[in-house]
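1. please find the sequence and the predicted model below.
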Amino acid sequence: MSAKRVGIYPGTFDPITNGHIDIFKRGLRLVDKLVVGVATNPSKNPMFTLQERVKMVDREARPLAEAAGVEFEVVQFNELLMNFAERVGASIIVRGLRAVADFEYEFQMTGMNYQINPDIETVFLMADPRYQTIASRLVKEVARYGGNIAAFVPKTVAEEVVEKVDYKPS
């Protein structure tokens, strides 16, 4: 019997978007277990607390993993990605790419990660064209100005974002 293939899908997920969910679903096809690593990343000035984001990701992703028959876990982390990958026993890092700007950043990150541990592969999944323009940062900005974010995030997430921003037109 071959060893279990463990992958991680790291991110801030503030909030989780339909684009994240698309990459998550597609990443499930590549592994026996997928660990979603929710990063602290205070430099991004998150709208949701770490605990809220972990809960949100678990709620939105767990049913998809269960339907796919893939073992699943959501873990918060505040450490070097490669250390986190080693700690959870991952051999694959799943990343989504939307545009050239993503590629440039991910290219540098992957090169650095390879220098740290060449046994952990990074797999890039191109964003579905429907989701290429979705970014958590933009979802929050649209919501802050009272825009409709229903097409960008799951229904429950949209409600949570709207509740957080409490938009009041001037």
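-> Looks like it came in fine.

2. rest of the way, CA atoms for contacts and neighbours
-> OK.

3. could you report the neighbour count for Asn148?
-> Taking other C-alpha atoms under 10 Å as the criterion, the count of residues near Asn148 is 12.

4. contacts only, for it.
-> Neighbour list for Asn148: Val142 [criterion: C-alpha atoms under 8 Å, 6 or more residues apart in numbering].

5. which elements pack onto the longest helix belonging to the chain?
-> In terms of residue count, the longest helix belonging to the chain (DSSP state H) is helix 50-68. The criterion is 3 or more C-alpha pairs under 8 Å, 6 or more residues apart in numbering; DSSP states H and E, and the helices and strands that helix 50-68 contacts are helix 18-28, strand 33-39, strand 71-77.

6. dropping in the other structure now:
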Amino acid sequence: MTHSKPIAVYPGSFDPLHLGHVDIARRAAGIFQRVIVAVLANTDKQGLLPFPERVRVIRETFAGSPQVEVASFSGLLVDFMRQSGARVMIRGMRAVSDFEYEFQLALMNRRLWPEVETVFLTPNEEFTYLSSRVIKEIWTLGGDVSSFVPAPVLRALETLPRPAAPGGRAK
């Protein structure tokens, strides 16, 4: 009896997408039939990149990865997963400090949809320190993020005006 590999969803705001996210998505694509990078349209938060631009650069980043698809969603993730035919959710876990939040989220999602399975993947060691929050902070303070984000994200960021750096100089 043959079983086809399941479809997985890798959800997040990806604001901005960084190399740790890319690592997790590409490694998951080697495990699952297909990975859908599901970009949350969070209307409550102002993103670093405008939402349509964020989705565009994420698509550009994964253009050469046929098993990775990029889609946007709003509302409950489990509803998006059902509509996509996915039963597996991928979550990246950098450190033990991520576990409590991720574990609670996995249990809540299973409560909402008992068929969902959450798979935790750790990034390659070189990416364990990356977080979108820290990258945003470095960028807004005038720092260089080129070694943290894929080229399409960097090109999009470079089109944005930066706020004044400490000391009053805008970059």
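-> Yep, it's here. Just so you know, these numbers come straight off a predicted model, no measurement behind them.

7. tell me how the two chains score on TM-score.
-> Once superposed, the chains reach a TM-score of 0.88 (TM-score structural alignment, normalised by the length of the first structure), with 165 aligned residues with a C-alpha RMSD of 1.7 Å.

8. sorry, back to before: quick one: which of the helices and strands packed on helix 50-68 of the first structure is nearest Gln51 of the first structure?
-> With C-alpha to C-alpha as the measure, strand 71-77 is the member of those nearest Gln51 of the first structure (8.3 Å).

9. centre of the chain to that closest one, how far?
-> Centroid separation for strand 71-77 of the first structure versus its chain: 11 Å, with C-alpha atoms, centre = their mean, to the nearest Å.

10. would you tell me what the next helix or strand after the longest helix along the second structure is?
-> Ordering each helix of the second structure by length in residues (DSSP H) puts helix 96-112 first. Toward the C-terminal end, the helix or strand that comes next after helix 96-112 of the second structure (DSSP states H and E) is strand 117-121.

11. might you report the residue contacts of the spatially closest residue to Phe72 of the first structure that is not a sequence neighbour?
-> Leaving aside its sequence neighbours, Phe72 of the first structure sits nearest to Leu34 (C-alpha to C-alpha, 6 or more residues apart in numbering; 5.1 Å). By C-alpha under 8 Å, 6+ apart, the contact set of Leu34 of the first structure is Val6, Gly7, Ile8, Tyr9, Gly27, Leu28, Val70, Glu71, Phe72, Glu73.

12. ok, back up a step: the longest helix of the first structure vs strand 71-77, what angle?
-> Here the directions of helix 50-68 of the first structure and strand 71-77 differ by 160 degrees (axes from the mean of the first three to the mean of the last three C-alpha atoms, to 10 degrees).

13. buried residues, helix 50-68 of the first structure. List them.
-> Neighbour-count burial for helix 50-68 of the first structure, with 16 or more other C-alpha atoms under 10 Å as criterion, is recorded at Leu50, Arg53, Val54, Met56, Val57, Asp58, Glu60, Ala61, Arg62, Leu64, Ala65.

14. before we move on, back to that, quick one, which of the helices and strands packed on helix 50-68 of the first structure is nearest to Ala85 of the first structure?
-> Closest approach to Ala85 of the first structure among these (C-alpha to C-alpha): strand 33-39, 9.1 Å.

15. what's the helix or strand for Arg162 of the second structure?
-> Using DSSP H and E, Arg162 of the second structure falls outside every helix and strand.

16. gap between it and Trp139 of the second structure?
-> Distance of Arg162 of the second structure to Trp139 of the second structure, given as C-alpha to C-alpha, to the nearest Å: 8 Å.

17. need the counterpart of Lys55 of the first structure in the second structure.
-> Matched across to the second structure, Lys55 of the first structure falls on Arg56, judged by TM-score structural alignment.

18. same thing with Leu81 of the first structure?
-> In the second structure, Leu81 of the first structure lands on Leu77 (TM-score structural alignment).

19. if you skip the residues just before and after it, what's nearest to that match?
-> Nearest non-adjacent residue to Leu77 of the second structure, counting by C-alpha to C-alpha, 6+ apart: Pro11, 7.8 Å away.
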